[in-house]
Structures are given as C-alpha cells and as structure tokens.
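**Student:** okay, sequence plus prediction incoming.
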Amino acid sequence: MKMKTSLLIAPLFVSLLSTPSLHAQIGKRFPSERKVIKDPVTGVPLTFLTSTPAGDSKIYQTHNQWTSDGQWLIFRSNRAKNEVLAVNEKTGDHVQVTEGGYTGMLCVARKSMKLYYMHPTDTTKRNSALQVIETDLAKVFADSKAGHMQPASVYQRVCGIISDSLNGGGDMALDAEENNVYFRVNRSEAAKHLAPGIKLESNFGPRNMGAGPSGLAGMDLTTGEMKYIVSVPFQIGHIQTNPWVPGEIVFCWETGGKSPQRTWTVMADGTGLRPLYPESEYEWVTHEAVITKDEVAMAIMGHRKIANANNNGATGTAWNGVNPGQEAAWGPSGTREKPTGLAIVNLRTREMVIAGQTKSGSGLWHVGGSADGRWAVGDDFSRSIYLIDRHTGEMLLLSTGHKATAADHPHPTMSPDGTKIEIQSAMLSADNRSMNICIIPVPKQWLNRKYN
C-alpha cells in the first residue's frame, strides 16, 4: 500500500528554512581541539577530535559516522545547541552542518556528501509532522572554508513530510542506494496494517517497554512518496540498513534490555520478515549492527551471576548506572552458564559464530566490525575497548580508562576502511561524565599481518 505525501507542502517548509533563525548559522566554524595522547594502560595513541566539555556524542554504532570523502566525522554537540557538527579528522576544524535543529537519528551517506535527518514541523507538539531533510555537506564545507555562507535553504532540502498521524519517533535509516529512508510509524498506523489474528505482545521486563504494535514505512527521497513496509506485534527500535544490499533492513524488539526475540530482518517491499537470530530465554541478545554485506554482529551478554538456590539467576539488585540489567524481572538470561560473547550471524546461511568474549566482567556489550571481515570490536561495562582478529581469534585490550561514570557508553564503530575505530569517551573530562569524540587506530602490527 502506498501513501503519498503532499508535495505541494514541501516548498512552504523550504521557505521556512530560509527565514532568519534563532539558531547559530549553518557553516559556523569552531577552533580545533585536536589532541593526541597515549592510552595510559595500553600505550595506543588516542586522537581526541574534541577535548573540552561541550556535550559531544557520536552517532549510534548502527549507522555510518564518516562522510563519503573520509575526511569528516558527523556528531552531536552543544557547541551549537540542538544542531549537528562535523569535525575534520586531520585538522580538527569543526563546522556546523545544520540550521533549525533536528530530531532522532542522523544518516550520513556513504556514496555522496549528504546528510539526512528529521526535523519537527511544530516544536511545541510532542508528535508533530516530521520533515526529512537533506543537507549538501560539500557545499557547506566549501562555503564555510571560503567564508561566504548563504541562507540555509541553499544547503538544506526538504525531501518530504511524515504526517503527525504516522510519526513513530526519530528512528531512521538510509537505504544502500541512498534513494529511500526507512522509519518507524506509530501504534495507531501500525494497527491498520497488522495481519488479522496476530496476537499483540505486552511489555516485557522491569522497564515496561516492548508492547506492540509497531511498524515500518519508507520515503522516496526524490519524490517524497511513502510506502508502507510491515507491521509487527511488538515495539520496534534501532532501525538500520545493510549498506551493501539495497532494501535490506535490520531492526529490534525494543524492551530496554532482554527481549523475547531481539533481532529481526525484513526487506523494504515487506517480504522476508523473520527473526535474524532465534534466541532462547537464556540468551540476552543486544546491540546488533550490520558489519559486512552478509553479516550482523551482536552481543550475547554474560553480565549476570549464575543461578543458585538463593538468587534464581539474578543478583536482584537494581541498575546503579554502571552495572545495568541486574533486576530479577529480566528472567534467567545473561549468565555465563550458556555461551556468550561477541556473536556474528550470517544473513544468508543463518549460521552464528562467537568471535570472542572477555574472561570476566560484563562481557562485550556494544559491538561492531570492519566491512572486509578482518576485525570485530566491542566495549564492556567498564568502557574498555577490545579488538578481535577474526582470522586468528586473538583478542586485544585496545584502550581503557574511558570512565564507567561517563554520560554514555563508547559505542565503538569501525571506519569504512577498517583501519580505526571511533568512540565517545569521558577520559579527558574533569566531571567524569562529559564526553568527547575519540579515534583509536588498529595497531600497525595487526594491520600488517598476512594470512594463509
């Protein structure tokens, strides 16, 4: 079923974008804060592209971070409140790349110098219609460097409008062909498309999340035309695409913790809906990320005590902000009584392998890998970063000291060429919370390895 958005509305919002803004202007430049230090434990050089407490955060590890020319990283920061910034990896220069604000996920194109994101048409409403906006990054960078910025409308294009009756939040992903985006729709719209007789799922776990229905739809970035994809009886979260296979979508059943069936995949035409990795009640699967043309990395957590007669499989303590997921209401999952670790699932053969696991502690938590299949990477509850050579199975503690008190987790993401990792870190923060953008290289001796 196709849903057409009114293209007559788009020019109105383009004109709104070109009006004087209360926000800092697109193209505004900020001085370099680039700083290279040695990891105090491992000795690995850490390049901090930001180094002051300005509320920085990287894009989630399910999405691309680098611009297509490989020179800039896109991130969020309070340097320009509610706006998006780019930082040049070599010079450390910062450039503001949006004007008028944004909401939800940032989608950085891999084939073109474009950025896609959502913007509410009415910021006073909780669920207003959403503009999907394209920013021409090449134009922004060139004009900013020349010191001759033009009105925001020269750089920002409204691709289409998601009506308030469809708005299901800010989750969005860019198709491999970069001609469509996919997004979540709200419960009322999802219910209209749910197959008859499907039993709705209720909330699962102590965070009271996960109830359905929910759904996915797509937008053509050229015409603004929308097409419904699928409805499911649970709450959808973390929508991502396969950057190498057009129309392939991966998403999760979001509960805020353990899910009865976390990982799912579907094609953009609504076919092929299935669990990506069928899990048992004993497996705590989380933080899946597409890493190669055929593979998805995910964490099978091993962060809870093994059952005994007294604790019934959980410590019974609440989340203290450092060691989450300990509440007994999550059930028997997440212990090391069963296999755990950084798992990699093949989308074609459906086979799963465990690439590696820490010997103790929480186990690997947020995971990723290189597109060439050489490396896997993960963080743990201590915010330490581990690198795995997938050819040999060797695992290396790459960096540590990023402070478990940080405002968020490192969320490691490998660069497209597989030579470095981006994280967010509180290592330099006096308040032990504020985070900065940090690049960690794959050690040269590992990059130079030859395999039979």
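**Tutor:** Nice, thanks for sending it over. What you see is a predicted model, and the numbers here were worked out from it, not measured in a lab.

**Student:** from here on, contacts and neighbour counts on C-alpha atoms
**Tutor:** Will do.

**Student:** residues contacting Leu194?
**Tutor:** Applying Cα atoms under 8 Å, 6 or more residues apart in numbering to Leu194 gives the contacts 213, 230-233.

**Student:** TSV for those residues, including neighbour count and secondary structure?
**Tutor:** Output for the contacts of Leu194, formatted as TSV (neighbours: other Cα atoms under 10 Å; DSSP: H, G, I helix; E, B strand; the rest coil):
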residue	neighbour count	secondary structure
Pro213	26	strand
Val230	22	strand
Ser231	26	strand
Val232	23	strand
Pro233	22	strand
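
**Student:** ok, structure two:
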Amino acid sequence: MLLAALSAALLTAPAQAQIGRRFPSERKVVKDPVTGTPLTFLTSTPAGDSKIYQTHTQWTSDGQWLIFRSGRVPGEAMAVNEKTGEMVQVTEGGYTGMLNIARKSMKLYFMRNADSAPKDAKPTDAPRNVQIVEVDLARLFADSKAGKLQPAAVYQRVCGTPPPELGAGGDMALDANEDVVYFRVGKAEAAKHLAPDTKIAESFGPRKMGAGPAGLASMNIKTGAIKHVVSVPFQIGHVQTNPWVPGEIVFCWETGGKSPQRTWTVLADGSGLRPLYPEADYEWVTHEAVIAPDEVAIAIMGHRKVNFTKSAGSGLVTASTAPATTPDQVNPGQEVGWGEAGTREKPTGLGIVNLRTREMTIAGQTPSGSGLWHVHGSADGRWVVGDDFSRSVYLIDRHTHEMLLLSTGHKTTAADHPHPTFSPDGTRIQIQSAMLSADNRAMNICIVPVPEAWLKRKYPEKAK
C-alpha cells in the first residue's frame, strides 16, 4: 500500500508542474475606453502574469507564441498562442533571471538555480551554482498538442554549468548567431580582470545601488566553453544583445534611477567598451533598448519640475529641481537624493542613438507630465513607442514626429509599467496591463495594434 501511495504521488505531482501542460484560452478583445483601440488580452485572470522585459525578444521565431512569466505554475514560464489564446507551460524545474527566445529557431534559453542557494542570494554573491538550459519549443508544442508529453529531459537540455566561483546570475542575453549567451558575473570574479589601480564606483543615489565592480562572461551553448568578456567598476544591469549584429552587447550602469553614465556598449571579445550615449549631469537617461541593427532607443526623462527663486538683492533668478519629498513606490525615481536632473530645461524625450555614427535624434516627447519612461521601436524604422508614469502608451511616427495616445486606462496602481515592445513585423505592440484586474494591480498580457491608417502610410523602409 505504501509503495502504491508513493507511486501515485510521484505520478500526480509532476503532472501539476509538467512542462507542456496546457491551459484554456482566456483571450478576449476589449475596446480602450478612451482611444477606442481594440486591445487583445491574451490572458485575463489575476494569475501573476508579466511580460519579458522590452530589451529581449517576446515572440517565438514562428510568430505564433509569446512567452511570459506567470504564477499559474509557480516558478515556471508560460507561452500563449496569439491567435487561439491557448497556453502551454514551457519550463520545468524553474528559471531565474531573463527568458531568452531565439529568433532563428524554436528555442528558449534561460538560467536556473542548480542547488539550494538561498532565495535571497544576490547576483553578485559567490559561489553560485546555476545551469544554462535550452528548451526545444517546436517538439514541446507538437507533443503538447498531440497529448503525448514525455519527460522534461526530452525537451530541456543543459547547455553548461558556469563554475560556481564566477557568481553567475541575473541578466542573460542570447547572441545574434544564437550560439553564445552573455551573463553577469559576481564582484570577486570581475575584480580579477580589472587593473589594480582601477577606482571602484560607490553606491549612487538614494537606493544605495550602483557600486562595483561587475563583469560579463559568455558561454558557448553548444560546447559549454566559458570566456570572460569585460569588467567594469560599477554595477551592471539590463544586459542585452543586438539581435541583428553578432557579438554586440549593450548594458547599463544600474542604480535604480539616475546614473552618472547610464548606457554602455561592448563587443563580445571585450573590445570597444564605451558609453553608448555620453550624458551630462543634468540628463536622466534610462531604459535603453536595441530596436534595429544600428539603433538603440533611450528615454531622456523630463519628469521633474523646476523651482525659480528671485534674489531680493540682485534680482537674479536661480532654478532648482522640485522632486517629491518622499519616495514614490509606484513610479520610482522621484526621491530628493537624485540631485538636479530630469527637468525640461534641456532637450528630453524618446531618443534614438545610432550605434555606427553615434548620432542621437529625438523622436518625440509628451507635452507634459513624466515624459516617456520605457521605450521601444519597430525594426523597419517607422515607429517608436513609449509608456509614461500614468501607464499610458504613446505611438510616434518617426517620419512626421506625430504622436498618438494609443491606449490608456492601464491603472497607475498596476504592479508594473506597460513596458511596450514591438512585434518583429512592426504591426503590433505587446504590453502588460492591469486594466481588467479587480485588485487594480494584477497584470495581464495584452496586444495593442498599430492603427490601420498608420500602417497604410507610405514611407521608405528605414527612417533617415
């Protein structure tokens, strides 16, 4: 009887968390109450959904599925079919950090904890045992649809295990050739590759983040070979690759807000390290995303008001920023301690940096309020998109600089911002939204179309 009970438990438990498990469609189309834009919610129940960050690919290479994070199966990732709304669990055994969807093949790559490391362990802690895993999505989707699922090992392959002393963890990005991944390493490993006289950055700003050193390493997902890429004296965040150009990496100096020099780029062999957009002290640059072979979109914030004071004696007028006096947990970055940056005394808005010429242009800016916060663009050079602190989504025509409020009503109380990301063909935008949530926080996966009238506009393939 004991053996029978154990066997039943073993058969039952994996079924609840088995890779390939299917979930019914929740797909529904809702008209935006303000703009009238038809919004396709691919999920519509409060199950802890959130999209992959806008620095990374969202759609599978066949264009049919979007992969996202969800609490439907705690600790596991999900895929949803854009047309049918059917959902499939695509990981088993958990994952940590960023989900990486291949653009050329039906593969998914991620990092997962390989031992019982403390749940509160930070990416900079070492040692840390992690594995880099590949999922065969084509085989998984086919077997799931046929109802002939096999053990997880049939679909998941361990590409390699970085040595624990690297302190690997956090952000991970897939190279354009899809044969290498790049990931952060811990402080101890990073320090080994810095010159002895390097000045290490201290924490910057009220969040007490940004201190270094930090580094990047790579793993060949076919051979498991590890290479050091680069070390820097500050904290690294938002690691991403150029999906069109092999060996090109973009990352940031992560402080949780304003950074002394936010955006950086480097090549896979460690050469070419430089600021992507050299910023001034008064500029607040954030949320960079590679959007085309030669272009990166950035937000240059114009979200803080200026106080003007007139001197009684000389009559001279001086200015100072007027940030909130208390931290804003809904829209971080408003604390006093960030200093005088992020006002509209200088040009602000959605900037586009050319990786080759290093030129920067402003595509547009909201007329008031926070300015654009998370930004992205279509690879054909026609459109850019951004959200603001109100969770509204704005579309900009790069040729005419016309700006359109595309969708709003996604609730400022939402657990996170929309994080808009264009589809590969530039016809629609994926966001995360709390519009349907009764608790005003839980988010769902939503598709926002580019208006048909805009799609019919005739432009060259790429903005000049």
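**Tutor:** On my side now, so go ahead. All values derive from a computational prediction rather than experimental measurement.

**Student:** pick out the residue closest to the middle of the second structure.
**Tutor:** The centroid of the second structure falls nearest to Tyr53 when counting by Cα atoms, centre = their mean (2.1 Å).

**Student:** if we can go back for a sec, which one of the contacts of Leu194 of the first structure is nearest to Asp269 of the first structure?
**Tutor:** Nearest to Asp269 of the first structure among the contacts of Leu194 of the first structure is Val230, at 8.4 Å by Cα to Cα.

**Student:** surely that closest one and Ala195 touch.
**Tutor:** No: the criterion here is Cα atoms under 8 Å, and Val230 of the first structure misses it with Ala195 at 9.5 Å.

**Student:** now the helices for the stretch 151-300 of the second structure?
**Tutor:** Taking DSSP state H, counting those that start in this stretch as the test, the helices found in the stretch 151-300 of the second structure are 187-191.

**Student:** all strands of it, in order?
**Tutor:** According to DSSP state E, counting those that start in this stretch, the stretch 151-300 of the second structure carries its strands in the segments 156-160, 169-174, 180-185, 211-220, 226-234, 236-241, 248-253, 263-267, 274-275, 285-292, 295-300.

**Student:** redo the ones you listed as a markdown table? Include distance to Ala322 of the second structure.
**Tutor:** Output for the strands of the stretch 151-300 of the second structure, formatted as a markdown table (distance: least, Cα to Cα, whole Å):
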| stretch | distance to Ala322 of the second structure |
| --- | --- |
| strand 156-160 | 50 |
| strand 169-174 | 34 |
| strand 180-185 | 36 |
| strand 211-220 | 27 |
| strand 226-234 | 28 |
| strand 236-241 | 28 |
| strand 248-253 | 25 |
| strand 263-267 | 25 |
| strand 274-275 | 29 |
| strand 285-292 | 18 |
| strand 295-300 | 18 |
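
**Student:** out of these, which is closest to Arg128 of the second structure?
**Tutor:** Here strand 169-174 is closest among those (Cα to Cα), at 7.9 Å.

**Student:** what's the closest one in contact with?
**Tutor:** Strand 169-174 of the second structure is touched from outside by 56, 96-100, 102, 109-111, 123-124, 128, 130, 180-186, 237-241, with contacts defined as Cα under 8 Å, 6+ apart.

**Student:** for stretch 120-127 of the first structure, which outside residues touch it?
**Tutor:** Stretch 120-127 of the first structure is contacted from outside by 102-103, 128-131, 164, 167, 169, using Cα under 8 Å, 6+ apart.

**Student:** leaving out the residues flanking it, which one is nearest to the counterpart of Leu99 of the second structure in the first structure?
**Tutor:** Applying TM-score structural alignment, one finds that Leu99 of the second structure aligns to Leu106 in the first structure. Take Leu106 of the first structure and drop its neighbours on the chain: the residue closest to it by Cα to Cα, 6 or more residues apart in numbering is Tyr117, 5.2 Å away.

**Student:** hang on, the earlier thing: closest one to Lys403 of the first structure out of the contacts of stretch 120-127 of the first structure, please.
**Tutor:** When the contacts of stretch 120-127 of the first structure are ranked by distance to Lys403 of the first structure (Cα to Cα), Thr103 comes first, at 27.6 Å.

**Student:** roughly how far does the residue in the first structure sticking out farthest from the centre sit from Gly331 of the first structure?
**Tutor:** Ranked by distance from the centre of the first structure (Cα atoms, centre = their mean), the top residue is Ala309, with 39.1 Å. Separation of Ala309 of the first structure from Gly331 of the first structure (Cα to Cα, to the nearest Å) stands at 15 Å.

**Student:** among the contacts of stretch 120-127 of the first structure, which pair sits farthest apart?
**Tutor:** Largest separation among these by Cα to Cα: Tyr102 and Asp164, giving 15.9 Å.

**Student:** ok, the two, which is more surrounded?
**Tutor:** Taking neighbours as other Cα atoms under 10 Å, Tyr102 of the first structure and Asp164 compare with Tyr102 leading, 21 against 18.

**Student:** what's the more buried one in contact with, if anything?
**Tutor:** Taking Cα under 8 Å, 6+ apart, we find Tyr102 of the first structure in contact with 82-84, 117-120.

**Student:** from those, pick the one nearest Val250 of the first structure.
**Tutor:** Closest to Val250 of the first structure out of those is Tyr117 (18.7 Å), distances taken as Cα to Cα.

**Student:** please verify my assumption that the closest one contacts Gly100.
**Tutor:** No: applying Cα under 8 Å, one finds Tyr117 of the first structure not in contact with Gly100, separated by 11.7 Å.
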